[in-house]
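Enquirer: Okay, predicted coordinates and the sequence, questions at the end:
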Amino acid sequence: MTERHGVLPSQTLRRMIAEGEIRADTPIIDAQIQPASLDLRLGQRAWRVRASFLPGAGRRVADRLPEFQMHEIDLSGGAVLEKGCVYLVELQEALALPGDVSAAANAKSSTGRLDLFTRLIADRATEFDRIEAGYQGPLFAEISPRSFSALARPGMRLNQIRFRRGQAVYSDDELRALNAAEQLVNGPAHIDDGLGFSVDLSDAIGDVVGYRAKPHTGLIDLDLIGHYDPADFWEPVTAPRGHVVLDPGAFYILVSREAVHVPPDCAAEMAPYLALVGEFRVHYAGFFDPGFGHAAAGGSGSRGVLEVRCHEAPFVLEHGQDVGRLVYERMLERPDILYGADMGSNYQGQGLKLSKHFKTPPAS
């Protein structure tokens, strides 16, 4: 019989925890388990490092850390991760994966929307956010606040990990068939190496189409939800001519023109377009769980929030311009929980939306 491939669902993650394939000194809680991923928790120890690094083949993070660390930080009473600095934080979770299970990580949505650049590092890693099949060892998060300094404590969940057996990415032909059956997008489906999506800059003169991070702001306590006034951290962006000029180094929150749907038997990941379309990046938090935008889970299609940073030169971003794509994968089996209202998901049915730490701005 052919071995089944796919992303491992919530019920399998619980079994892996029970069997010690995912383990932690502090018990893993139900709130960490998502339909197709597991939230990872910050540990107590962190290090300010002078540069981002990977351990490299055959080498442990702990062996390389003395080369780059500047000082050790105890997060137990809360510690400020300063804008413009790079930190390495031990995570509470560790892995003892079976030989046929690999993993990939990504920042959580709220992390990306705060411009907290967060990546997973494992022993012997030659890539960020990728875990080889059969990996046994600790996990670390590299955190580099780009726009706002942040107050961090142990147990905070800034990134998440998705496990898979084999590869189960939908081909374009398979994705077209899935779209015909499930309607993955509220309009024509542009499928080319995934489901394409574009940016929405269509609002009338004076309407807000996005937000740009202010350069000099106060501290954000990552435990405070619905607490901060957006005006203290963000300036609204308008597009009276249907375009926005992106400034190099600035960080923007925009939204996709399309509302997308991830059926319960699928998981998706946002991937950026190549730099051939412009010197900017869209994608700092990219996992879309089964049930995102799904009607039975309280959605009717949800738009993707875009975390945008321009690089070398000012760039004109036009309404309807292609900016990224969703890559769909099969689940190994349907998860026993879905993204949506029943889980208290923060972004089901979303439009343009800042992270959960901010009060909801008044309607424009």
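Expert: Yep, that arrived.

Enquirer: rest of the way, CA atoms for contacts and neighbours
Expert: OK.

Enquirer: Contacts only, for N186.
Expert: E258, A259, V260, G301 (Cα atoms under 8 Å, 6 or more residues apart in numbering).

Enquirer: any idea which helix is longest in the chain?
Expert: Taking DSSP state H as the criterion, the chain has its longest helix at helix 172-182.

Enquirer: Past that one, which element shows up next along the chain?
Expert: strand 195-198 (DSSP states H and E).

Enquirer: Give the buried residues for that following strand.
Expert: L195, G196, F197, S198 (16 or more other Cα atoms under 10 Å).

Enquirer: Stretch 18-31 too?
Expert: Residues of stretch 18-31 classed as buried by neighbour count (16+ other Cα under 10 Å): E21, I22, R23, A24, I28.

Enquirer: So which of those belong to strands?
Expert: Among the buried residues of stretch 18-31, the ones falling in strands (DSSP state E) are I22, R23, A24.

Enquirer: Any idea which residue is closest to the centre of the protein?
Expert: Residue closest to the average C-alpha location in the chain (Cα atoms, centre = their mean): A285, at 2.2 Å.

Enquirer: take a look at this one as well, against the first:
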Amino acid sequence: MAEGTAVKGAGILPSQAIRALIESGEIGSPHPGLTEQVQPASLDLRLGPLAYRVRASFLPGPGRKVAERIDELAMHEIDLRRGAVLETGCVYIVPLQERLALNGRIAGMANPKSSTGRLNVFTRLIVDEAGAFDMVPAGYQGPLYAEIAPNAFPILVREGARLNQLRLRRGSPNVGDRALEKLHEEVGLLGDEAAAQIRRGLVFTVDLQATEGAPVGYRAKSHTGVIDLDRIGHYDPRDFWEALPGSRRGDLVLDPDEFYILASRESVRIPPAYAAEMIPYDTQIGEFRVHYAGFFDPGFGWKAERAGTRAVLEVRSHEVPFVLEHGQAVGRLVYERLAAEPDQLYGAGIGSSYHSQGLTLSKHFRSWNGA
């Protein structure tokens, strides 16, 4: 088995271990280019040639295949080979190009890619017999499917588009608070900040303090045009977003069911032998959700000058208006160990889109000043 010649031990599998699984056939695809999808601690997943508009989201449940549920719930079939528009307010299921034949020690977890989340495209992984989204049980053998629900803008997608990514792990990689405190003392997890709030992970807060007239965030407009996911740096952000100026009080009222792009006050650093996942701070602090794409690769913000990189927050309010204040805790970074340091790190060297980001929209938009 390739696992025996690659990385051993517990943790998130790094890039070289993912390639070994591809070589062994535990990750497979009838389409070429599988190794080109490998990221420092994850694998990009590609859409297949067909999508199915379904009446409702679903989980197959024990003993049932996703394909069976598609047959029951599909309204029509969509050909993605030449590209097709996925409309807001609709749910689609797309069989992916990859499939798995994992050994019994390796499990997986998926999440949307950063650009997917910043467009408010709700994307989740489904596998056969699943009782939960985005989870791949240890030893899973079978196909993979993406559930896609555009919430802000209609999107034009084609076969091969990469909307979500898969992490593979062996054992339990979570880092407890004591170990996280020690890691912060040794390497610094928050750029130049001296102190860190560590409570069930690294707490981060929202930045709503405007500087020199710059916006504190962006709010998605309604009834916009289509965004072609293959067009990078193409769209004028003013056609899709409203810039939000800072207030004298340093707060922002979140309107129900509106989508916002904000930024963390802290600068984040992910050491080479670790990855992190952004999760809600506390479901009781307010009626809003922070993050759709919450995975931070090894090397994110990892710079010699310890400057770090701010996290972009994808925020959606629910039910009632909610006042968000500058410096309010909105999430936690839960750090996870890798089984070994990856042979490539997140950053400019591998063409990572957001390695030096501030308050940044998805890569499909030009900068606000038109550059």
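Expert: Cool, the structure landed. Everything numeric in this text was worked out from a predicted model, so none of it was measured.

Enquirer: TM-score, when you put one on top of the other?
Expert: Overlay of the two chains. TM-score (TM-score structural alignment, normalised by the length of structure 1): 0.97; 360 aligned residues with a Cα RMSD of 1.3 Å.

Enquirer: tell me which of the ones in strands among the buried residues of stretch 18-31 of structure 1 is nearest to A271 of structure 1?
Expert: I22 (26.6 Å; Cα to Cα).

Enquirer: Shouldn't T35 of structure 2 be within a helix?
Expert: Yes: counting by DSSP: H, G, I helix; E, B strand; the rest coil, T35 of structure 2 is found in a helix.

Enquirer: how far away is the residue nearest to it when sequence neighbours are not counted from P256 of structure 2?
Expert: Residue nearest to T35 of structure 2 in three dimensions, not counting chain neighbours: R19, with 6.4 Å by Cα to Cα, 6 or more residues apart in numbering. Distance, R19 of structure 2 to P256 of structure 2, using Cα to Cα, to the nearest Å: 43 Å.

Enquirer: Could you pull out the helices in structure 2 for me?
Expert: So, for structure 2 - with DSSP H - the helices run 2-5, 15-24, 66-73, 114-118, 177-187.

Enquirer: how about JSON lines for the ones you listed, with distance to L156 of structure 2 added?
Expert: Formatted as JSON lines, these follow (distance: least, Cα to Cα, whole Å):
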{"stretch": "helix 2-5", "distance to L156 of structure 2": "38"}
{"stretch": "helix 15-24", "distance to L156 of structure 2": "29"}
{"stretch": "helix 66-73", "distance to L156 of structure 2": "22"}
{"stretch": "helix 114-118", "distance to L156 of structure 2": "12"}
{"stretch": "helix 177-187", "distance to L156 of structure 2": "41"}
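
Enquirer: ok, and which of those has the densest surroundings?
Expert: With neighbours defined by mean count of other Cα atoms under 10 Å, none of the helices of structure 2 is more surrounded on average than helix 114-118, at a mean of 23.

Enquirer: okay, that helix sits on what stretch of structure 1?
Expert: Counting by TM-score structural alignment, helix 114-118 of structure 2 lines up with residues 109-113 of structure 1.

Enquirer: Would you mind getting the average deviation of that stretch from structure 2?
Expert: In this overlay with structure 2, the average offset of stretch 109-113 of structure 1 from its partner residues is 0.2 Å by mean Cα distance after the TM-score superposition for structure 1.

Enquirer: Centre of the chain to that stretch, how far?
Expert: Mean-position distance between stretch 109-113 of structure 1 and its chain equals 6 Å (Cα atoms, centre = their mean, to the nearest Å).

Enquirer: Show me the contact partners of that stretch.
Expert: With contact meaning Cα under 8 Å, 6+ apart, stretch 109-113 of structure 1 is reached by F117, T118, L158, N159, I253, Y284, A285, G286, E307, L354, S355, K356.

Enquirer: one more time with 10 Å
Expert: Applying Cα atoms under 10 Å, 6 or more residues apart in numbering, the external contacts of stretch 109-113 of structure 1 come out as 106-107, 116-118, 145, 157-160, 222, 251-253, 283-288, 305-308, 346-347, 353-357.

Enquirer: For the stretch 1-150 of structure 2, just list every one of the strands.
Expert: Shown for the stretch 1-150 of structure 2, the strands assigned by DSSP state E, counting those that start in this stretch span residues 11-12, 27-28, 43-46, 50-54, 74-79, 84-86, 91-101, 106-112, 121-127, 135-136, 141-150.

Enquirer: which stretch among those strands comes nearest R337 of structure 2?
Expert: Closest among the strands of the stretch 1-150 of structure 2, using Cα to Cα: strand 11-12, at 5.3 Å.

Enquirer: how about that closest one, which residues of structure 1 does it hit?
Expert: So strand 11-12 of structure 2 is aligned with residues 6-7, judged by TM-score structural alignment.

Enquirer: repeat for stretch 48-57 of structure 2
Expert: Aligned by TM-score structural alignment, stretch 48-57 of structure 2 falls on residues 43-52 of structure 1.

Enquirer: If you count neighbours, what's buried in the matching stretch?
Expert: Neighbour-count burial for stretch 43-52 of structure 1 [16+ other Cα under 10 Å]: G43, Q44, R45, A46, W47, R48, V49.

Enquirer: count of neighbours near G218 of structure 1?
Expert: 10 (other Cα atoms under 10 Å).

Enquirer: And it? What does it align with in structure 2?
Expert: By TM-score structural alignment, G218 of structure 1 lines up with G225.

Enquirer: Which two among the buried residues of stretch 18-31 of structure 1 are spaced furthest apart?
Expert: Every pair of these checked by Cα to Cα; the farthest is E21 and I28, at 12.2 Å.

Enquirer: what touches both of those two?
Expert: Contacts common to E21 of structure 1 and I28, judged by Cα under 10 Å, 6+ apart, are R14.

Enquirer: can you tell me which residue in structure 2 aligns to F128 of structure 1?
Expert: In structure 2, the residue matched to F128 of structure 1 (TM-score structural alignment) is F133.

Enquirer: just D193 of structure 1 next, same as before
Expert: Aligned counterpart of D193 of structure 1 in structure 2: R200 (TM-score structural alignment).

Enquirer: so D297 of structure 2 touches A276, yeah?
Expert: Yes: using Cα atoms under 10 Å, D297 of structure 2 makes contact with A276 at a distance of 6.9 Å.

Enquirer: Can you check which residues contact both of these two?
Expert: Counting by Cα under 10 Å, 6+ apart, the common neighbours of D297 of structure 2 and A276 are I270.
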